[in-house]
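Chemist: sequence first, then the predicted structure:
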Amino acid sequence: MRRLLPAPGQDDLIQEDLDAAYALPVPPAGTTHVRANFVAAADGAAEVGGRSEALGGPGDRQIFRTLRWLADVVLVGAGTARAENYGPAVVPPARQEARIATGLAPVPPIAVVSGSLAIDPGARLFSAAVRPVLLTAASAPADRAAALREVADVVVCGEENVELGQVLGALAERGLQRVLTEGGPTLHAQLAGAGLLDELCLTVAPMLAGPRHLGIVAGDAWPMAQPMELAHLLEDDGSLFLRYHVPNKG
């Protein structure tokens, strides 16, 4: 992997270089820093066959792991958790020790946004030693909430609908301030459209997926486009790794 911007010519980046390139600020107490991570084909497709796995090569997987290792929590929508068969975050022992040394928990929990709580309590997601956090609305069926409380922390963040501002507030209250969201496209669009997104890490894969695929945002139109600033550009085997900041947000 090599750096193209802002310091072109730096080749053979190692894990320590990636840790530095993707280092996160420590947010003020009670607030969050929200980073999104996506992979997309050169034509903008964020999935092939309903999953993102086909788009990512070794470099993308290394970035994916790095971003998880730097985060307090991984935030995802229920649809993506089901489609991608989410399990617990995997952090090797040496990296767990490094996280502890910097004040992080050994392993980041997975937090899932679900208004309906239509999640199987036997899903792979709940095999983690660290209990997942389910962020839902008061309108969610009480029987589902009761069943899921056996395997996860269920937190109400809104009455009829899940309010994302309350979601981030609930995570911050738990000390989970550095939030990595992995989608899906609807959750990403809602966070960005509400001004809650601080940065986007995007892998552009060297392929064309063709028409009729989901992109990295979905849902209702925004009143205006959201500008971003490029922080760095890396490359590995034809894949590009871009880190964008939202102006005036870090």
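Modeler: Thanks, I have it.

Chemist: going by C-alpha atoms from here, please, whenever you check contacts or count neighbours.
Modeler: OK.

Chemist: and residue 164, how many neighbours?
Modeler: Using other Cα atoms under 10 Å, residue 164 is surrounded by 19 other residues.

Chemist: please compare the first structure with the one that follows:
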Amino acid sequence: MRLLYDESGRPPKALTGPELEQLYAHPVGPQGRWLRTNFVTTLDGSIYGPDGRSGSINTESDHHLFALQRALADVILVGAGTARVEGYRAADLAPWQREVRQRRGLAEFPTLVIVTATLDLDPMIGRADGAPSGPVIIATIDDHDAARISPFREAGIEVWQLGRGTVRLVELVDRLAGQGSGRILCEGGPRLHHGLIAAGLVDELAITLAPTVVGGEGPRTVHGDWITPAPGYRPDKVLLADDQTLFLSYVAG
């Protein structure tokens, strides 16, 4: 992996593993949090391939950086649609990821937080096929009664009801940060991404540009109404991998 640009002024260079880890560590600020969104997109702007999944456009270097970012996060935040399509379960980690977390004084596993108004999820999402894994929180709306929620709680999933009709994302992020889980990594989907940006909650957009073109009608990284005024982001870092994948990061401000 080669650093092409860094806002802090570091010169272009090949990065070692520890340098890459330091580059993607969350710089938790005075608000007690740093919310990064991470998406892969093709050169023609699709966030998935013909099979409707992002895995079909991932590259080897993207798989590694995706795993590294998970290792550095307190929370993996995802919308229910993405959780269903991509087959999300409670986060389990490879030994090297757990070593990163231990070295940095993080919890053994990140918490998976799923945002869903409908609760259209399988409670088995709280298990990682028998492997040791982290906790799961479902953020949903006040409209659901105890009977609707009980299957999730019985499966060991914590359920937060935050709002009527729609999940209050500001309250969700504040609550996570307030309990010491301020390193937040959002992995999708486009509607959740829209809501986070519109609410002014996104500190950093990490975009993987896969060196391929797929055509079709794949969605963009953000889906929803026009965001006005349009928020501004400035380039923070640009990396190029040996497999020609480009990694872009933009920060708010």
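Modeler: Good, I have the coordinates. The model shown is predicted, which means the values in this text are computed figures rather than measured ones.

Chemist: which parts of the stretch 1-150 of the second structure are helices?
Modeler: Along the stretch 1-150 of the second structure, counting by DSSP state H, counting those that start in this stretch, helices occupy 17-23, 60-71, 80-86, 95-103, 146-154.

Chemist: can you lay out the ones you listed as CSV showing distance to residue 192 of the second structure?
Modeler: As requested, those are arranged in CSV below (distance: least, Cα to Cα, whole Å):
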stretch, distance to residue 192 of the second structure
helix 17-23, 25
helix 60-71, 18
helix 80-86, 9
helix 95-103, 26
helix 146-154, 21
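
Chemist: including distance to residue 33 of the second structure and mean neighbour count, could those go into TSV?
Modeler: Converted to TSV, the helices of the stretch 1-150 of the second structure look like this (distance: least, Cα to Cα, whole Å; neighbours: other Cα atoms under 10 Å):
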stretch	distance to residue 33 of the second structure	mean neighbour count
helix 17-23	17	13
helix 60-71	15	18
helix 80-86	23	17
helix 95-103	17	15
helix 146-154	27	14
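
Chemist: which one of the ones you listed lies nearest to residue 167 of the second structure?
Modeler: In terms of Cα to Cα, the element of those nearest to residue 167 of the second structure is helix 80-86, at 12.1 Å.

Chemist: what lines up with residue 52 of the first structure in the second structure?
Modeler: Residue 52 of the first structure maps onto residue 54 of the second structure when the alignment is built from TM-score structural alignment.

Chemist: contacting residues for the closest residue to that match other than its chain neighbours?
Modeler: Nearest non-adjacent residue to residue 54 of the second structure, counting by Cα to Cα, 6 or more residues apart in numbering: residue 48, 4.2 Å away. With contact set as Cα atoms under 8 Å, 6 or more residues apart in numbering, residue 48 of the second structure has these partners: 40, 41, 42, 54, 55, 56, 57, 218, 219.

Chemist: buried ones among those?
Modeler: Those of the contacts of residue 48 of the second structure that meet the buried threshold are 40, 41, 42, 54, 57, 218, by 16 or more other Cα atoms under 10 Å.

Chemist: what about the most centrally placed residue in the second structure, distance to residue 10 of the second structure?
Modeler: By Cα atoms, centre = their mean, the mean C-alpha position of the second structure lies nearest to residue 186, the distance being 2.2 Å. Using Cα to Cα, to the nearest Å, we find residue 186 of the second structure at a distance of 27 Å from residue 10 of the second structure.

Chemist: ok, the match of residue 52 of the first structure - contacts?
Modeler: Going by Cα under 8 Å, 6+ apart, residue 54 of the second structure touches 40, 47, 48, 86.

Chemist: any chance of these in a markdown table, plus distance to residue 249 of the second structure?
Modeler: Formatted as a markdown table, the contacts of residue 54 of the second structure follow (distance: Cα to Cα, whole Å):
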| residue | distance to residue 249 of the second structure |
| --- | --- |
| 40 | 12 |
| 47 | 16 |
| 48 | 20 |
| 86 | 23 |
